[in-house]
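Visitor: Quick one, structure for this:
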Amino acid sequence: MILKSVTESFATIIHGLNVQHLTDQVIHRSKRMILDTLGVGLLGTNTEVFHKTMQYSKIYSSDVSSCVWGHPDLRLPPTYAAFVNGVAVHSMDFDDTWHPATHPSGPVLPALLALSEVLPQNPRISGLDLLLAFNVGIEVQGRLMHFSKEARDIPKRFHPPKVVGTLGSAAAAAKFLGLDQTKCREAMAIAVSYAGAPMANAATQTKPLHIGNAARHGLEAAFLALLGLQGNQEILDIESGFGAFYSNYVPQALPALESYSLLLDQQNIATKRFPAHLGTHWVADATASVRKYLLPTDRIKRIVLRIPDVKYVNRPFPVSEHEARHSFQFIACTVLLDGGISVHSFHKSQVSRPQIRELLAKVELEHPPNNHPNFDTLYCEVSVTLENGSTFTERCDTFYGHWRKPLNQEDLEEKFRTNSSTVLPSEAVEGIIKTVNRLEDIEDCSLLTTFLKQPCLSKKTSRGS
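Guide: Just a heads-up that it's a prediction; the model follows:
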């Protein structure tokens, strides 16, 4: 028996996975991911970074086009529609998160929906086809992340969605396009040369471009593979290939199709309740528990956060919405002051409030040696000391929305309604919910884009969100 290379095993899985691999649990979880991603993407079309990238992408208008979510009068080539819709998904850091750490849906869904509009409609692309390609894209990302110990912790060098997300987008698009096994392998090789973005751009307007570019570049990689472009046949096997992104990369060939089980069947997804870095959600829940003990007249002397050492989320005095979304300190102070976090919490007027700045000056961070920067194991302990000497301490090990404690369906749908109703009329909002909830039975997945192209509500560009 000839052993396959790691790269060849990925091509086999991408080409060979079929609807029989989609268990009821995988279908249920992936539909929740799709609904949530559409919601945060629609909300994200209100943001400044989305409007900037949309203006840029307009110069690439062509006859072969796909829709921009919530903008019925604007169509772009599929790669650029995937780009701007991907930017919208991550524009507020409101999209789903997996373990090892990445945002899995954002690079994949915009690429597939853009592609679905330009493929021949005979035969029609069903909802089950969409679910299968989506899960291929999620699976490739998860498998790649498991090849590195470094990838299991909160990233320090490269932003994972632009590394594994680009390959996930390429794999999903390759599945949608029906590429043969050889061209699936080429799509992976091409995608690796598109992958990678530095963590230095976290907490800036550039970070959402990582998701947008992953969607766009993965789609481009699949198109180029379709046209016969070739790359290194062992791109996933070697240190100078995909291994260049991780210092301890140990790839392994994937299991045989006959016994294959999708990772999404084993590992659920974290869904965010407010738009900020996932690590801040532990802080929010722990701080909310402490706040129950405090009176409006209490004077706070000291706030201690016992959290992992994650430098790019350690921002003592954030000055922009993007910095505030990546600030342990800001989240704790906002919960203490307001009782919770919402989209509005990150508006410029809220970030610069004197009351917030006063509280921020009282925050101290501690990094217990047993509190590792890992989304599966980290915890947050918050201690608030009052001027009268009283100290109150609470700890959060698993916040509501984490994969161990997922949002219930009612709360997930309510999040979608709140987000998407900023852009779409109510009939389109409810139509998307109904369509996604029965996606495996839909004969034509273009029904989704029909709702996404509904006449948008009168909206103002939110310069601070």
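Visitor: Please make it C-alpha for all contacts and neighbour counts, starting now.
Guide: Will do.
Visitor: Contact partners for the residue nearest the centre of the chain?
Guide: Ranked by distance to the mean C-alpha position of the chain (CA atoms, centre = their mean), the top residue is His103 at 3.1 Å. For His103, the contact set (CA atoms under 8 Å, 6 or more residues apart in numbering) comprises Asp95, Asp96, Thr97, Pro160, Pro161, Gly165.
Visitor: Go through the residues you listed and say which is closest to Met33.
Guide: Asp96 (7.2 Å; CA to CA).
Visitor: Pull up the gap between that closest one and His146, please.
Guide: 18 Å (CA to CA, to the nearest Å).
Visitor: tally of neighbours for the residue nearest to the residue nearest to the centre of the chain when sequence neighbours are not counted?
Guide: Nearest residue to His103 in three dimensions, chain neighbours excluded: Thr97, at 4.6 Å (CA to CA, 6 or more residues apart in numbering). Look at Thr97: counted by other CA atoms under 10 Å, it has 25 neighbours.
Visitor: Settle this for me: Thr97 is touching Arg273, isn't it.
Guide: No. Counting by CA atoms under 8 Å, Thr97 does not reach Arg273; the two are 12.0 Å apart.
Visitor: ok, back up a step: report the contact partners of the residue nearest to His103.
Guide: Taking CA under 8 Å, 6+ apart as the test, what Thr97 contacts is His103, Pro104, Ile269, Ala270, Thr271, Leu278.
Visitor: quick one more, to check against the first:
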Amino acid sequence: MTLDKNITDALAAYIIDSQQKEFDSEVVHKFKRALMDYVCAAITGSNMPVPNSLLEYLKQIDSSEISSVTGKSMKLSPLNAALVNGTSAHSLDFDDGHTHGSIHIGTVVFPAIFAVAEQYSSSQEEFIKAAIIGYEIAGRLSAALHPNVWKRGYHNTPVIGIFGATAAVCVLLKANKEQILDALGHAGSFSGGLFEFLGEGADIKRIHPGKAARDAILSAELALKGITGPKKVFEGKNGFVRAFADNNINLERLYLGLHTEYEISKIYFKPYPCCRHLHGPIDGTLELLTLNQIDVNNIDRIEVGTYKVGANHKHKEVNHLLDAQMSIPCAVALALVYGEVSINTFEDSKVQSEQVQNLINKVDVTADERCEESYPKHRPAIITITMKDGTEYRQYVEDPKGESNYPLTDKELEAKFVNNCLGILTKDEVDQVLNAIWTFENLENLDVFYINSSLQTK
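Guide: All right, here's what the predicted structure looks like:
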């Protein structure tokens, strides 16, 4: 196909133009919701094994003490703080996402701008604009390129997320258009992340957002130092679209509603700490339990139909937390046995219980034609439970709870924050952070979000 010859220039121009406008209160409210969900994910994930191991390594080589590490009483360089915080926020698979682009944006954009904003004492107004613009670039690019990047074995979150975070950092650094073009060019060379973690329980998946956040800062800083990058990184003969998507991009989606619609309004928030492809099957299963008297011990088989991308998450061998969080059979079995899916539900003792393991082996996941036709506009799933006596229960889910058209309310989002952060933070600290989020534009500074410097974590 013939590519638009001006993709990179058009996006750079958008980044410049958007800094001059005032975003309306509705868009700023969406920013606050995204911020709350990110901070929740970063705090709850900060004590998980992968970010802790990463931090132990970085402490040995980094004594710069510039940018805060969420949940820890210490600071690192902006690059390394972004790396750790992005990893923490993705360590429980509790972070926000964007269905059209199959990408986690918040865990790439927010770690990068928090680290840079602390270094340069950025204003609240600059921070808000940086976040909204970062979501815009990552959301539009990923939606225009999905599922083409995924089909080639790449993970959209680090591969495309880096461009959103780079744009956001450029806003904070007050980069001009030429520097933005260079920064996006650098991001194209730093872009990377394979989907090979799926089904292996490989820890590297947790690090993907942090890696992209770190490299986004580096991409922007190098550009401001005068190091040049390719000015047509997306559309060039050997550019990103060719290398990562085999020259397949939906240009109509890329530019649709530019300047009038905002991708930060299209993200979802997770009620369950696991891969988003599992949420439709979970919702359907829990709905069946609510509507019917189902004896899980008398289930003969369970069939889950969903779209092709989601159907890849059908593995039944679950030996690690990540395996469980990426497996539809495991999620459905846990929902049936425990009647809920929470952080505690994914404890290894529960996953490995005889009852759960027996049910996992009864779940078959297939690609359903009806569901495939709806994706990625929707994330549908069809759950059919057949009992040993032949009784059949079926539930169709068009979109799981948390999508922009079926959102978590502000109170539900607050409840997610409180339920998961309380115990890591005190009640007063939780209230302090929530108040700061809802009054963000009126804060004197951002210190409350640098958890280690103003709050004492438990």
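Visitor: TM-score for this pair?
Guide: Comparison of the two superposed chains (TM-score structural alignment, normalised by the length of the second structure) gives a TM-score of 0.91, and 447 aligned residues with a CA RMSD of 2.4 Å.
Visitor: possible to save the contacts of His103 of the first structure as JSON lines with distance to Ala225 of the first structure and secondary structure?
Guide: Shown next, in JSON lines, are the contacts of His103 of the first structure (distance: CA to CA, whole Å; DSSP: H, G, I helix; E, B strand; the rest coil):
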{"residue": "Asp95", "distance to Ala225 of the first structure": "29", "secondary structure": "coil"}
{"residue": "Asp96", "distance to Ala225 of the first structure": "29", "secondary structure": "coil"}
{"residue": "Thr97", "distance to Ala225 of the first structure": "29", "secondary structure": "strand"}
{"residue": "Pro160", "distance to Ala225 of the first structure": "23", "secondary structure": "helix"}
{"residue": "Pro161", "distance to Ala225 of the first structure": "21", "secondary structure": "helix"}
{"residue": "Gly165", "distance to Ala225 of the first structure": "17", "secondary structure": "helix"}
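Visitor: ok, and the most crowded of those residues?
Guide: Greatest neighbour count in those, by other CA under 10 Å, goes to Gly165: 36 neighbours.
Visitor: How about stretch 286-300 of the first structure, which residues are buried there?
Guide: Within stretch 286-300 of the first structure, the residues that qualify as buried are Ala286, Thr287, Ala288, Ser289, Val290, Arg291, Ile300, counting by 16 or more other CA atoms under 10 Å.
Visitor: circling back to that earlier point, need the max-distance pair from the contacts of Thr97 of the first structure.
Guide: Going by CA to CA, the pair spanning the contacts of Thr97 of the first structure furthest: Pro104 and Leu278, at 13.5 Å.
Visitor: Could you check which of these two is surrounded by more residues?
Guide: More crowded of Pro104 of the first structure and Leu278, by other CA under 10 Å: Pro104, with 31 against 27.
Visitor: SS state for that one?
Guide: Under DSSP: H, G, I helix; E, B strand; the rest coil, Pro104 of the first structure falls in the coil class.
Visitor: how far away is it from Leu336 of the first structure?
Guide: Noted for Pro104 of the first structure: a distance of 31 Å to Leu336 of the first structure, by CA to CA.
Visitor: one step back: quick check, nearest of the contacts of His103 of the first structure to Arg404 of the first structure?
Guide: Using CA to CA, the contacts of His103 of the first structure come closest to Arg404 of the first structure at Thr97, 12.5 Å.
Visitor: Trace that closest one over to the second structure, please.
Guide: By TM-score structural alignment, Thr97 of the first structure lines up with Gly97 in the second structure.
Visitor: how much space between that match and Ile267 of the second structure?
Guide: Distance from Gly97 of the second structure to Ile267 of the second structure, counting by CA to CA: 6 Å.
Visitor: and if you look at Glu398 of the second structure?
Guide: 16 Å.
Visitor: pretty sure Phe269 of the second structure contacts Asp95?
Guide: Yes. With contact defined as CA under 8 Å, Phe269 of the second structure reaches Asp95; the gap is 7.0 Å.
Visitor: hang on, the earlier thing: show me which of Glu398 and Ile267 of the second structure is the more surrounded one.
Guide: The neighbour comparison of Glu398 of the second structure against Ile267 (other CA under 10 Å) goes to Ile267, with 26 against 17.
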